[in-house]
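Colleague: With the input below, show me the fold.
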Amino acid sequence: MFVSLPRRHRPSLRWACPLLFGLLWLAFFWYSTRAPAAQQALLQAWGALDGGPGTRLDLQAVLRLFTALFLHAGWAHLLGNLVFLLIFGLPAEKVLGPWRFLLLFLIGGAIANLAAVLVLAGPRSIIIGASGAISALIGAYLALFPNARLGVVLPLGLFLEFVRAPASLLIGIWALLQVVFAYIGPAFGMVAWAAHVAGFLFGGVFALLVRRAVERRLRRQKSY
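Modeller: The predicted model follows:
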């Protein structure tokens, strides 16, 4: 007589968020160690550019919408994005899966950069940073789990304390940090608010489109 034993669930490996974390670090390290002239050339080659009236959205311009995600103006700009990439990215990848997560980050970030390019009117403005992509992650996670509480590690005196905070509170902190980043470091004198709004809205729409797939994924995880 054969008995069918229940299969044990093997937790899916979350590799997409750590991969993006590492790539953002490496890109900034590579950028920051180059000479100022080389840095400017890199911004011109990788940054999303607003060429003013009559600018065409050719293949090179489209690629820059993606490569701009991996450039940051300074340490504060980078660290702020990395912290919230981990806070929202790890739980988002858990429910979305790595490939949907990557799609959300890259497409959401590119659309956010495109919105900034279209809205900013300055001559040859350069849009860089992953803030629009992070906004897409936040928008998607909030749409899927509006009442979620996320775990964060806080330094309390000499110790680190793990606490669970409402997602809405963390989003408020994220928005406040974006205001701070506008006034510290070489942030080009502005924050591309259009990118944040467009990324957040894209994330919400993306979550609605994949909600059923996410529900099926969560049911499979619980059935093991």
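
Colleague: For the rest of this, base every contact and every neighbour count on C-alpha atoms.
Modeller: Noted.

Colleague: could you say what helices and strands the helix or strand hosting residue 30 packs with?
Modeller: Taking DSSP states H and E as the criterion, the element that holds residue 30 is helix 16-32. Taking 3 or more CA pairs under 8 Å, 6 or more residues apart in numbering; DSSP states H and E as contact, the helices and strands that helix 16-32 lies on are helix 36-46, helix 75-96, helix 98-119.

Colleague: Please list the outside residues in contact with it.
Modeller: Around helix 16-32, the neighbours that count as contacts under CA atoms under 8 Å, 6 or more residues apart in numbering are 39, 42, 70-72, 78, 82, 85-86, 89-90, 93, 98-99, 101-102.

Colleague: compare with the first, here's sequence two:
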Amino acid sequence: MFVSVPRRQKPTVRWASPLLAVLLSAAFLWVWMRPAAESHALLLRWGTLPSDVFAAFALGPRAIADAALHLLTALFLHADWAHLLGNLIFLLIFGLPAERLIGSRRLLVLFLMGGAVANYFAALTLGPSSRPLVGASGAVAAMMGAYLALFPNARLGVVVPLGAFMQFIRAPAYLLIGAWAILQVVFAYIGPAFGEIAWVAHAAGLIFGVLFALAQRDAIGKRLRRRAGY
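Modeller: The predicted structure is shown next:
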């Protein structure tokens, strides 16, 4: 039912996850190094506005294309540094091992499509709001869903603070996803982004990732066997 990871694999260059991390960081700096009013204007200009998504189909093809573009550009904008850092950490924890197994181009497609779908469903549930949706949380959730669907028993390496030292440990993928979900709860109900977390984006991204993985399972299995020389 699930994809098995072969023991012998040829080395491969992983470029998609580092590229996405650099683009997310660069976009954050591009926005937040500007005056507050200008930064806010950029979030409104390039974020996903639910009101625009609602109005797009009534306004014609050009409005639809513009709304679709903003479903993607919103992925590279973040509300604050904590929002960015949380997404970067889990992007790299799941993105690098997933990219090694499913391929860089497939991971990039998963990130962009999963994030766009997540933003779309979040916009639909928020109604004709003029507050922008920003952040890569839905895209990261899609990567998590795909990884969990394909490799449910995988253990991922993470560095955690233990007292005064940093310790490298291997933890089950589902445990890390649970930790990510808890962090989202903390940020929503305790942190500065109280009440602003688009939960539907997380859920839609996770479900999209699972469906994407199931649809690509055979192709990914063939890729792994080909790389291992089977």
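
Colleague: if we can go back for a sec, are any of the contacts of helix 16-32 of the first structure buried, and if so which?
Modeller: With neighbours counted using 16 or more other CA atoms under 10 Å, the contacts of helix 16-32 of the first structure contain these buried positions: 70-72, 78, 82, 85-86, 89-90, 93, 98, 101-102.

Colleague: Pick out the residue nearest the middle of the first structure.
Modeller: The geometric centre of the first structure, computed from its C-alpha atoms, lies nearest to residue 134 (CA atoms, centre = their mean), at 2.4 Å.

Colleague: what do we get in the second structure for that residue?
Modeller: Under the alignment (TM-score structural alignment), residue 134 of the first structure pairs with residue 140 of the second structure.

Colleague: And what about that match, helix, strand or coil?
Modeller: helix (DSSP: H, G, I helix; E, B strand; the rest coil).

Colleague: compared with the second structure, how much does the helix holding residue 30 of the first structure deviate?
Modeller: Compared with the second structure after fitting, helix 16-32 of the first structure deviates on average by 0.6 Å (mean CA distance after the TM-score superposition for the first structure).

Colleague: ok and that helix relative to helix 98-119, angle-wise?
Modeller: Calculated by axes from the mean of the first three to the mean of the last three CA atoms, to 10 degrees, helix 16-32 of the first structure forms an angle of 40 degrees with helix 98-119.

Colleague: Helix 16-32 of the first structure vs helix 75-96, what angle?
Modeller: Interaxial angle of helix 16-32 of the first structure relative to helix 75-96 (the same axes, to 10 degrees): 160 degrees.

Colleague: So which bit of the first structure is stretch 115-122 of the second structure matched to?
Modeller: Stretch 115-122 of the second structure corresponds to residues 109-116 of the first structure when matched by TM-score structural alignment.

Colleague: Ignore what I typed, I meant stretch 97-105 of the second structure.
Modeller: Stretch 97-105 of the second structure corresponds to residues 91-99 in the first structure, going by TM-score structural alignment.

Colleague: Any idea how far the matching stretch is from the middle of the chain?
Modeller: The offset between the C-alpha centroid of stretch 91-99 of the first structure and the centroid of the whole chain comes to 13 Å, using CA atoms, centre = their mean, to the nearest Å.

Colleague: coming back round to it: which residue is the nearest non-sequential neighbour of the match of residue 134 of the first structure?
Modeller: In space, not counting the residues next to it along the chain, residue 140 of the second structure is nearest to residue 91; the distance is 5.9 Å by CA to CA, 6 or more residues apart in numbering.

Colleague: for that neighbour, what are its contacts?
Modeller: 17, 21, 140, 143.

Colleague: Residue 200 of the second structure: what's its closest spatial neighbour, skipping adjacent residues?
Modeller: Residue 200 of the second structure's closest residue in space is residue 122 (CA to CA, 6+ apart), at 5.1 Å.

Colleague: and that neighbour, how many neighbours?
Modeller: 23 (other CA atoms under 10 Å).

Colleague: if I look at it, how far off is residue 138 of the second structure?
Modeller: As judged by CA to CA, to the nearest Å, residue 122 of the second structure and residue 138 of the second structure stand 9 Å apart.
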